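Chemist: All I have is the shape, not the residue letters:
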């Protein structure tokens, strides 16, 4: 007789996640140096992905290159090879998601946040991420997004992917937040949520945990944040505060 089926979400709570890698002190966020530092420290990794002009999932947060590199203009207007050659502030290039997945083949937990700008078609980026995941041997990877339709895409087209909904109540009236969350949950059907630390404690997060589903929280930066997270969430997405 076979034993109980392992929980495919167990890696989500196994260790803290370094937000955009373990960056700071001259190490750029979402760069391979930051990701390698997180792996060396025994942490999981959270990253952001955007789509290159030629349809490759690239690890970068902003829609434009201006803030994190000496280049300018939209990420979406550059090819993958060109993006890899553009230096971040610490000198490393903009990584492909596939490169980071290779680094996580040892079992390092990875959260891939899919960045969708307002009005853009979600399918090309979701498909590029799904393709990278299908080609990877990394065993502990989840996708997540603020955009519920991105997670709905994965539910339909890559249902084996662990998927999460990123949520925040900041700058939203309570009634609007309640309606948005209810609709987002119905669309996304997430395996977990990633909740803004500023919103905790939250009846929404508490109800999600009562259903036996993991609640992660971002972005944890202080001892007070860690204490709040310990009481109201299952794992943290953190940044070290060292400049």
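Modeler: Structure received. Keep in mind the model is a prediction, meaning the values are calculated, not measured.

Chemist: When you work out contacts or count neighbours from here on, use the C-alpha atoms and nothing else.
Modeler: Will do.

Chemist: elements contacting the strand of greatest length in the chain?
Modeler: Counting residues, the longest strand found in the chain (DSSP state E) is strand 44-51. Under the contact criterion of 3 or more Cα pairs under 8 Å, 6 or more residues apart in numbering; DSSP states H and E, strand 44-51 touches strand 17-19, helix 32-40, strand 57-59, strand 110-114, helix 123-134.

Chemist: then this one, side by side with the first:
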């Protein structure tokens, strides 16, 4: 398929390739979730197959990442078996100029947060459409909630000025259930002036497991753009 035919797909592939190229032999790699990260996993697998990369193990952040990693021949381990993560690669739904993120479009943000914060270097792969001046301007904040607490959590969020909505399944009747067996509430805020503060406040609501605001953890953002019909990758 030519770049002109599907520039967005080509751009995601190029960003994934750029991230995969940063993986070094003998390292432990956090493998994120989502369409752009899926290409990174594919290219890491290609590098292993060609012998360009040796002795790496992956820590998947979701069932999706696990399935893809197995498909592309990446050996996997668990957090119980290791004491550090050298590098994590993951996508994002929004990235602000301070490299703060909103994640959780794929409802994997809890496991992603555990892995991405542990990593010595955390690389975010996005297309330029994910860049925002302020967090929350396009994307709602996903909040993972244990099922019994859904009603009180939604009331508490409303008191904070948020507009919560239970995420419902597509091609599935009823709510989205995370890999941990919980539900996701997507919360719209008129403005998120202080992402770090909001992240803490949301996580302090009893029944909330984790939310999709990621602050002060991103080391590098690889941004894919299409310029004159050609995919370009730039860094932030």
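Modeler: Yep, it's here. Since we're looking at a predicted model, the values are computed, not measured.

Chemist: TM-score them against each other, please.
Modeler: Here the TM-score for the pair of chains, by TM-score structural alignment, normalised by the length of the second structure, is 0.28; 113 aligned residues with a Cα RMSD of 5.9 Å.

Chemist: For the helices and strands packed on strand 44-51 of the first structure, give me a markdown table that also has mean neighbour count.
Modeler: Shown next, in a markdown table, are those (neighbours: other Cα atoms under 10 Å):
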| stretch | mean neighbour count |
| --- | --- |
| strand 17-19 | 29 |
| helix 32-40 | 21 |
| strand 57-59 | 29 |
| strand 110-114 | 24 |
| helix 123-134 | 19 |
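
Chemist: For those, give me TSV that also has distance to residue 166 of the first structure.
Modeler: TSV is the format used below for these (distance: least, Cα to Cα, whole Å):
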stretch	distance to residue 166 of the first structure
strand 17-19	14
helix 32-40	21
strand 57-59	18
strand 110-114	9
helix 123-134	16
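
Chemist: how about the strands in the first structure?
Modeler: Under DSSP E, the first structure gives strands at 17-19, 44-51, 57-59, 110-114, 141-145, 162-167, 192-196, 215-220, 235-238.

Chemist: what does the second structure give?
Modeler: Using DSSP E, strands in the second structure cover 28-31, 57-60, 85-90, 94-95, 101-102, 119-127, 141-145, 163-166, 183-188, 208-211, 213-214, 220-227, 230-235.

Chemist: Including distance to residue 8 of the second structure and mean neighbour count, could the ones you listed go into JSON lines?
Modeler: Below are these laid out as JSON lines (distance: least, Cα to Cα, whole Å; neighbours: other Cα atoms under 10 Å):
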{"stretch": "strand 28-31", "distance to residue 8 of the second structure": "21", "mean neighbour count": "27"}
{"stretch": "strand 57-60", "distance to residue 8 of the second structure": "25", "mean neighbour count": "23"}
{"stretch": "strand 85-90", "distance to residue 8 of the second structure": "18", "mean neighbour count": "24"}
{"stretch": "strand 94-95", "distance to residue 8 of the second structure": "17", "mean neighbour count": "27"}
{"stretch": "strand 101-102", "distance to residue 8 of the second structure": "21", "mean neighbour count": "28"}
{"stretch": "strand 119-127", "distance to residue 8 of the second structure": "8", "mean neighbour count": "23"}
{"stretch": "strand 141-145", "distance to residue 8 of the second structure": "25", "mean neighbour count": "28"}
{"stretch": "strand 163-166", "distance to residue 8 of the second structure": "29", "mean neighbour count": "18"}
{"stretch": "strand 183-188", "distance to residue 8 of the second structure": "26", "mean neighbour count": "24"}
{"stretch": "strand 208-211", "distance to residue 8 of the second structure": "28", "mean neighbour count": "22"}
{"stretch": "strand 213-214", "distance to residue 8 of the second structure": "25", "mean neighbour count": "23"}
{"stretch": "strand 220-227", "distance to residue 8 of the second structure": "7", "mean neighbour count": "20"}
{"stretch": "strand 230-235", "distance to residue 8 of the second structure": "8", "mean neighbour count": "16"}
